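# Quick check, what structure comes out for this input:
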Amino acid sequence: MKASELLLTRQSSPRLTTPAPTTEQLDFILNAAARVPDHGGLTPWEFIIAQDDGLTRLAEIFVSAAKKSQADEALIEKAEKMPFRAPLVITVVAKTQTHSKVPIIEQHIAAGCATMAMQQAVFSLGLGAVWRSGDFAFDRNVHQDLGLHDNDQIVGFLYIGTPTVTAPIKSLKEGRQFARFL
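From the prediction side, this is the model:
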């Protein structure tokens, strides 16, 4: 797939199944993430990979957080199923630090760029992915159970697998409609 085609046809693949990426493909995906712009070379990200038993552990973390927030039974049941939407889930965490030249927001953006690079790498392999966030990305109980620190922030959950359906390509938004020249 040409880079130009990848950039102009990218879209989420919300229905995913096995197979997950191979070990070699996962290495390519993670290496793509590590190539994003990174002012100061801080590498302000961590990738927590859930696959197989890891999906069960992630479900337990979501259920525990839902119960601690006194969610209703429907939300607890949904939380238990969420990680199994794909055979592999990468939780992307912004691991920020105080730096005189690199503000925290720039470090969050770098982690977001890493997520986008992984999603693009997934598509270039002929696989599918969907980047989700939601309440659990901001839930301190989830953060604690994942071993995150107070200044860490989940940027999103990248669900990866093989698409079960071929979604129609969305119409292209003309970028100029969002541009303003000075």
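
# from here on, contacts and neighbour counts on C-alpha atoms
Fine.

# For this structure, which segments count as strands?
16-17, 45-51, 88-95, 128-132, 152-163 (DSSP state E).

# residues contacting the residue nearest to the spatial centre of the chain?
In the chain, the centroid-proximal residue (Cα atoms, centre = their mean) is Leu158; its distance is 2.8 Å. Neighbouring residues of Leu158 by Cα atoms under 8 Å, 6 or more residues apart in numbering: 89-92, 115, 119, 129-132.

# go with 6 Å
89-90, 130-131 (Cα atoms under 6 Å, 6 or more residues apart in numbering).

# who wins for neighbours among those residues?
Within the contacts of Leu158, most neighbours by other Cα atoms under 10 Å means Val89, with 28 neighbours.

# Surely that residue and Gly156 touch.
No - using Cα atoms under 6 Å, Val89 is not in contact with Gly156, being 10.0 Å away.

# looking at the strands of the chain, which is closest to Ala179?
strand 128-132 (25.2 Å; Cα to Cα).

# other SSEs contacting that closest one?
With contacts defined as 3 or more Cα pairs under 6 Å, 6 or more residues apart in numbering; DSSP states H and E, strand 128-132 has these neighbours: strand 152-163.

# Does Ala94 touch Asp150 like I think?
No - judged on Cα under 6 Å, Ala94 makes no contact with Asp150 at a distance of 11.2 Å.

# neighbour count winner among the two?
Remark: of Ala94 and Asp150, Ala94 carries more neighbours, 27 against 11, as counted by other Cα under 10 Å.

# Apart from its chain neighbours, what residue comes closest to the more buried one?
Leaving aside its sequence neighbours, Ala94 sits nearest to Trp45 (Cα to Cα, 6 or more residues apart in numbering; 4.6 Å).

# Let's see this one next, to set against the first:
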Amino acid sequence: MPHANPAALEFLLNRRSRPAKTLTTPVPTRDELIPILTAAARTPDHGKLEPWRFIVLGHGALQEIAAKIPARGAALGIEDEKIEKAQRQYADAHLAVVVVAAPKENPKIPLIEQLYSAGAVCLALLNAALAAGWGANWLSGWASHDPDFCRDALNLGEGETVAGLIHIGSQTNTPPERPRPDLDAITDWSRA
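Just a heads-up that it's a prediction; the model follows:
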């Protein structure tokens, strides 16, 4: 019989992201953020490649990034509404952690598996922040997928991409539960 951790399973069964626009101060201090990042860094990383890294963005850095969005959006021909939404994502935030997918050349570990690992880091970081009592939300958006913007605003290197931005802060409200997937509709038991 396996050793169960009912509290952890209960957390996972009931976890709920908090919309980033509802997060406010206070945000975790560096000391409070370290165990959250440490938990995320325990994600399976395929032979210790660690094909990801973190960039912690405080309020000042988020404001600087927000200021760069209108010009880049206009250059790309992005609709004004989408530009404003992207700008608000950064301008209204107080703390975000960028999970950078930083794949390594390796003949045994395909790129796709390294990218899956970076995605798993995003979820682990989100869950660790929630488990620590903070509100958190995993976002992306057109700006985080634009290589030039990521290079100029986030200092990403060649071959690096944003896997996700995890916004962390104090929750101002508890959103209502939303519909969840129908397990019967998405599970094939025919080979069990």
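
# sorry, back to before: now, which of the contacts of Leu158 of the first structure sits nearest Ala167 of the first structure?
Val130 (12.5 Å).

# Could you report the neighbour count for the closest residue to that closest one other than its chain neighbours?
Nearest non-adjacent residue to Val130 of the first structure, counting by Cα to Cα, 6+ apart: Ser12, 4.7 Å away. Using other Cα under 10 Å, Ser12 of the first structure has 16 neighbouring residues.

# What is the aligned counterpart of Ser12 of the first structure in the second structure?
The equivalent of Ser12 of the first structure in the second structure is Ser17 (alignment by TM-score structural alignment).

# Asn137 is in contact with that match, correct?
Yes - counting by Cα under 6 Å, Ser17 of the second structure touches Asn137, with 5.3 Å between them.

# Run the chain-centre distance for the longest helix seen in the first structure.
Using DSSP state H, we find that the single longest helix of the first structure is helix 104-124. What separates the centre of helix 104-124 of the first structure from the centre of its chain is 8 Å, taken as Cα atoms, centre = their mean, to the nearest Å.

# okay, and that helix goes to which residues in the second structure?
Against the second structure, helix 104-124 of the first structure falls on residues 111-131 (TM-score structural alignment).

# Check the mean deviation of that stretch from the first structure.
Comparison of stretch 111-131 of the second structure with the first structure after fitting gives an average deviation of 0.7 Å (mean Cα distance after the TM-score superposition for the first structure).

# how many other residues sit next to the aligned partner of the residue nearest to Ala94 of the first structure in the second structure?
Aligning on TM-score structural alignment places Trp45 of the first structure opposite Trp52 in the second structure. Counted with other Cα under 10 Å, the neighbours of Trp52 of the second structure add up to 24.

# Go ahead and confirm Trp52 of the second structure touches Ala101.
Yes - using Cα under 6 Å, Trp52 of the second structure makes contact with Ala101 at a distance of 4.5 Å.

# Name the residues contacting each of those two.
By Cα under 6 Å, 6+ apart, the residues touching both Trp52 of the second structure and Ala101 are Ala118.

# ok, now how distant is Glu79 of the second structure from Ala136 of the second structure?
27 Å (Cα to Cα, to the nearest Å).

# And these two? Which one has more around it.
Taking other Cα under 10 Å, Glu79 of the second structure and Ala136 do not tie; Ala136 has more neighbours (28 against 10).

# Enumerate every residue touching the residue nearest to Ala94 of the first structure.
Contacts of Trp45 of the first structure (Cα under 6 Å, 6+ apart): 93-95, 111.

# now those: which count as buried?
93-95, 111 (16 or more other Cα atoms under 10 Å).

# Mind putting those residues into a markdown table with distance to Ile76 of the first structure?
Formatted as a markdown table, those follow (distance: Cα to Cα, whole Å):
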| residue | distance to Ile76 of the first structure |
| --- | --- |
| Val93 | 23 |
| Ala94 | 26 |
| Lys95 | 28 |
| Ala111 | 29 |
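
# Which two of those have the greatest separation?
Lys95 and Ala111 (8.2 Å).

# how deep is Phe123 of the first structure tucked in, by neighbour count?
Neighbour tally, Phe123 of the first structure, other Cα under 10 Å: 23.
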